[in-house]
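J.: Predicted model and sequence follow; I will ask about them next.
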Amino acid sequence: MNQQSIPLLSSAIGTRRDVTVFRFGPTRSDQKIYIQASLHADETPAMLTAVLLKRRLLALEAQGALAAHIVLVPVANPIGLSQYVLGQFVGRFELNSGKNFNRHFLPFDAVIDRAKDTLGADPLENRRIVRQLMHDQLEHHTPLNEFESLQYELLKLSFDADIVIDLHCSQEAAMHIYTNETGWPEFEPLARYLGSQASMLANDSGGQSFDEAHSLFWWQLQQALPASKPVHTGTLAVTVECRGQRDVSYEIAQQDADALIDYLTRRGALRGDPKPLPELPMPATPLAGSEQLYAPVSGILVHRVEVGATVRAGDALFDIVDPLTDATVTIVSRNDGVLYMRRAIRFVTAGAPLGRVTGTQPMRTGMLLSA
């Protein structure tokens, strides 16, 4: 294992934060795997999973079982880790700007324009050329502040990976994943090993999140090129939501770390016989088909079903009780699907988001992600 500390652009005199990187296996390899945790810094279950994954990788490396170059960043957001305000942990948004740490990563639009004039007929050589163009764009980009330097350094670590796994969690949730349609065949085994109760697919969810900064770019590149200039996909990316923020235990984190090891073994990044694939808990569904539920009124929020429950259209999911008038408003599902996440709140204002249910038929367009 090799450990590296990458300094971020200092936001003020006398301050400095670093991104710590652990590298395993041969640096010269046919494949590179990039895994990071807690880009939203308050999503602690992902961080603990990364800790236990690091222990497994150390042991496997000592046994000579690593066939790929594996890059692990257990703390992908040292900025957010410092953001405590009156005892509350704010790890999703940067307090200086209000920006979401996992939105609007640097796009590679200029690479697509240059590739049209540069590529030839060999899809493997074209992939190499595109990665060099991406490298060049990153080398010539100058971040303006600490927030931008964090996003920039994470992209520099990951842009040339074959597989990117971004570990997150929600507020209260079942295990679920997000990827694109191209990546689903690759990540379906991962969904099985993780026991993912919902797998949502979207080529472009609208937020330029970290996973889509990789996968969406390659999809858009392939759409933009003529048939005479084919290019193999360079990076497939997935976001893994490790349940909810309070699901922090050695047992759960070990289960998820072991699932990642099983997946890496199956795709040949680790030497050994892969474990048999478990049943897929639920088929993949379009992210555009997931129903976003909101509070029509203010009041006490009462949850009627648990996360991970299979629901039918018309099933009651939430009650909102007015503590002054005793009036109760019930929110029901419009979908047959899985209630895969809900907010960790018990009193709501009108318009507050409550939770999400998967669905098989697209019903939303535009921005598919929450703030």
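T.: Nice, thanks for sending it over. Bear in mind the structure is a predicted one, so any value in this text is a computation, not a measurement. Numbers count the residues shown, from 1 in each chain.

J.: only C-alpha atoms for contact and neighbour calcs from this point on.
T.: Noted.

J.: OK, contacts around the closest residue to residue 104 other than its chain neighbours?
T.: Take residue 104 and drop its neighbours on the chain: the residue closest to it by C-alpha to C-alpha, 6 or more residues apart in numbering is residue 208, 4.6 Å away. Residues in contact with residue 208 (C-alpha atoms under 8 Å, 6 or more residues apart in numbering) are 102, 103, 104, 105, 107.

J.: show me what contacts residue 104?
T.: 207, 208, 209.

J.: As TSV, those residues with secondary structure would be great.
T.: Compiled in TSV, the contacts of residue 104 are given as follows (DSSP: H, G, I helix; E, B strand; the rest coil):
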residue	secondary structure
207	coil
208	coil
209	coil
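
J.: Second structure for comparison follows:
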Amino acid sequence: MQTQRKSLVSTTLGTQRELVSFHFGTPGEGEKVYVQASLHADETPAMLTAWQLKQRLKQLEADGRLRGEVVLVPVANPVGLSQHVLGQFLGRFEANSGHNFNRSFPMPTAAALVTRIGSKWTRDARENTRLLRRAVRDMLAESTAKNEFESLRLTLLTLAADADVILDLHCSLEATMHLYTSPASWPEVEPLARYIGANGVLLATDSGGQSFDEIHTLLWNEVRALLGEMPLAAPNVAVTIEHRGQRDVSYETAREDADAIVEFLVRRGVIEGQARELPPLLHPATPLAGSEQFVAPVSGVVVYRAAVGARLKAGDPVFDIVDPLTDEVTTLYAKNDGVFYMRRAIRFAYAGAPMGRVSGEKAFRTGVLIGA
């Protein structure tokens, strides 16, 4: 294992943070896998899973079983880790700018990349993939971050730019295990969904948020469209793993999740060995555009009628909002069949508050499909 420390741009006098990455295996030998955890810094179940994965990778490397390269960033957001206000941990948005740490990642444009490679494009898909990844890294290296926030994003992108597989570990507020990935990545991700016991898989080519995992496959699609008949290999396999809810922090679940990731890597040949038999897929993949988004129509005390992870039928009650002043109880019902895969953690709602989501088989939403 090699440890790398990248100093981030210091935004204010007397402060200096760094991003620490751990590197296993041999670069250029087999696939490169990039794993990061807790880009939203308050999503600590992901961080504990990454720590467990680190212990496994150290032993696997010592045993000579690595047949590829794995880059692990267990603490992907040292900036957000420092944001505490009156005892409350605020790790989703950068306090200085208000930007979500996992939105609008600034990748080089497809047009700029195609132009940069120019006459070097070939009729060999693998060679074109190598050229594209190198060009992405070179253009990122030429970028200059103006502040700590930009520095963090640029450092993360640079570490992941040439990876074959990108695993972005997160969690939700209160949730069942679920994944977000693209239709292009789903065939390669399905074994991971089985091993990790995903109770929901949400598919979108472009959710509108330019999140970390999505920008890599989006870039590939855009470059492919510009190249026309020029061949290009399949895009990076990229997925966001939601390790249940923020309070689901235990050695047991973190160990199980890390073991599932190891099995996935064994199956891909990144780790030598025989992967265990694939378990059944708990729930088929559904379009992110088919997920029902619940919004509180009134303010009041929230009483959930459905358990997180429950499989609901259209018409099932999902939650009540109780007004203790007027005695009015407002009940919201599911409009489609699906899994109640995530919900609000605070048991009080203001009018317009996002309350939870239920997956659905039929796409009906358009535009931006993910929240702030």
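T.: It's in. Remember, predicted model here, so these are calculated numbers, not experimental data.

J.: What does the residue nearest to residue 104 of the first structure correspond to in the second structure?
T.: Under the alignment by TM-score structural alignment, residue 208 of the first structure pairs with residue 210 in the second structure.

J.: Wasn't residue 216 of the second structure part of a helix?
T.: Yes. Secondary structure of residue 216 of the second structure (three-state DSSP): part of a helix.

J.: Quick check: the gap between it and residue 160 of the second structure.
T.: As judged by C-alpha to C-alpha, to the nearest Å, residue 216 of the second structure and residue 160 of the second structure stand 9 Å apart.

J.: cool, and residue 322 of the second structure?
T.: 47 Å.

J.: which one of the two has more residues nearby?
T.: residue 160 (25 against 20; other C-alpha atoms under 10 Å).

J.: Residue in the first structure paired with that one?
T.: So, by TM-score structural alignment, residue 160 of the second structure is matched to residue 158.

J.: Shouldn't residue 244 of the second structure be within a strand?
T.: Yes. According to three-state DSSP, the state of residue 244 of the second structure is that of a strand.

J.: ok, now which ones touch the spatially closest residue to residue 79 of the first structure that is not a sequence neighbour?
T.: Excluding its sequence neighbours, the residue lying closest to residue 79 of the first structure (C-alpha to C-alpha, 6+ apart) is residue 17, at 7.1 Å. Taking C-alpha under 8 Å, 6+ apart, we find residue 17 of the first structure in contact with 7, 8, 9, 10, 78, 79.

J.: Neighbour-wise, give me the winner out of the residues you listed.
T.: residue 79 (25 neighbours).

J.: Tell me the counterpart of that residue in the second structure.
T.: By TM-score structural alignment, residue 79 of the first structure lines up with residue 79.

J.: need the contact list for that match.
T.: Counted by C-alpha under 8 Å, 6+ apart, residue 79 of the second structure has contacts 17, 94, 148, 149.

J.: For residue 259 of the second structure, state which of these is nearest.
T.: residue 17 (30.7 Å; C-alpha to C-alpha).

J.: ok, how many other residues are close to residue 336 of the first structure?
T.: Residue 336 of the first structure, neighbours per other C-alpha under 10 Å, totals 16.

J.: List the contacts of it.
T.: 310, 311, 312, 313, 358, 359.

J.: Go again with 10 Å.
T.: Residue 336 of the first structure makes contacts with 310, 311, 312, 313, 314, 315, 357, 358, 359, 360, as judged by C-alpha atoms under 10 Å, 6 or more residues apart in numbering.

J.: Ok, residue 49 of the first structure next?
T.: 37, 74, 167, 242, 248-258, 260 are the contacts of residue 49 of the first structure under C-alpha under 10 Å, 6+ apart.

J.: quick one: the helices in the second structure?
T.: Here the second structure has its helices, by DSSP state H, at 44-62, 78-81, 110-117, 125-141, 148-160, 186-196, 212-227, 251-268.

J.: quick one, the fifth one and helix 212-227 angle?
T.: Between the axis of helix 148-160 of the second structure and that of helix 212-227 there is an angle of 60 degrees, by axes from the mean of the first three to the mean of the last three C-alpha atoms, to 10 degrees.

J.: What's the average distance for helix 148-160 of the second structure when superposed on the first structure?
T.: Its matched residues in the first structure lie on average 0.4 Å from helix 148-160 of the second structure after superposition (mean C-alpha distance after the TM-score superposition for the first structure).

J.: which helices and strands does that helix pack with?
T.: Under the contact definition 3 or more C-alpha pairs under 10 Å, 6 or more residues apart in numbering; DSSP states H and E, helix 148-160 of the second structure sits against strand 2-7, strand 18-25, strand 32-37, strand 69-73, helix 78-81, helix 125-141, helix 212-227.

J.: now do the fourth one
T.: In terms of contacts (3+ C-alpha pairs under 10 Å, 6+ apart), helix 125-141 of the second structure is packed against helix 110-117, helix 148-160, helix 212-227.

J.: could you flag which of the contacts of residue 208 of the first structure are buried?
T.: 102, 103, 104, 105 (16 or more other C-alpha atoms under 10 Å).

J.: what's the burial count for residue 226 of the first structure?
T.: Using other C-alpha under 10 Å as the criterion, the residues surrounding residue 226 of the first structure number 9.

J.: For the most centrally placed residue in the second structure, which residues are in contact?
T.: Centroid-nearest residue in the second structure, with C-alpha atoms, centre = their mean: residue 240, separated by 2.5 Å. Each residue near residue 240 of the second structure by C-alpha under 10 Å, 6+ apart is listed here: 36-37, 166-171, 178-182, 201-202, 211-214.
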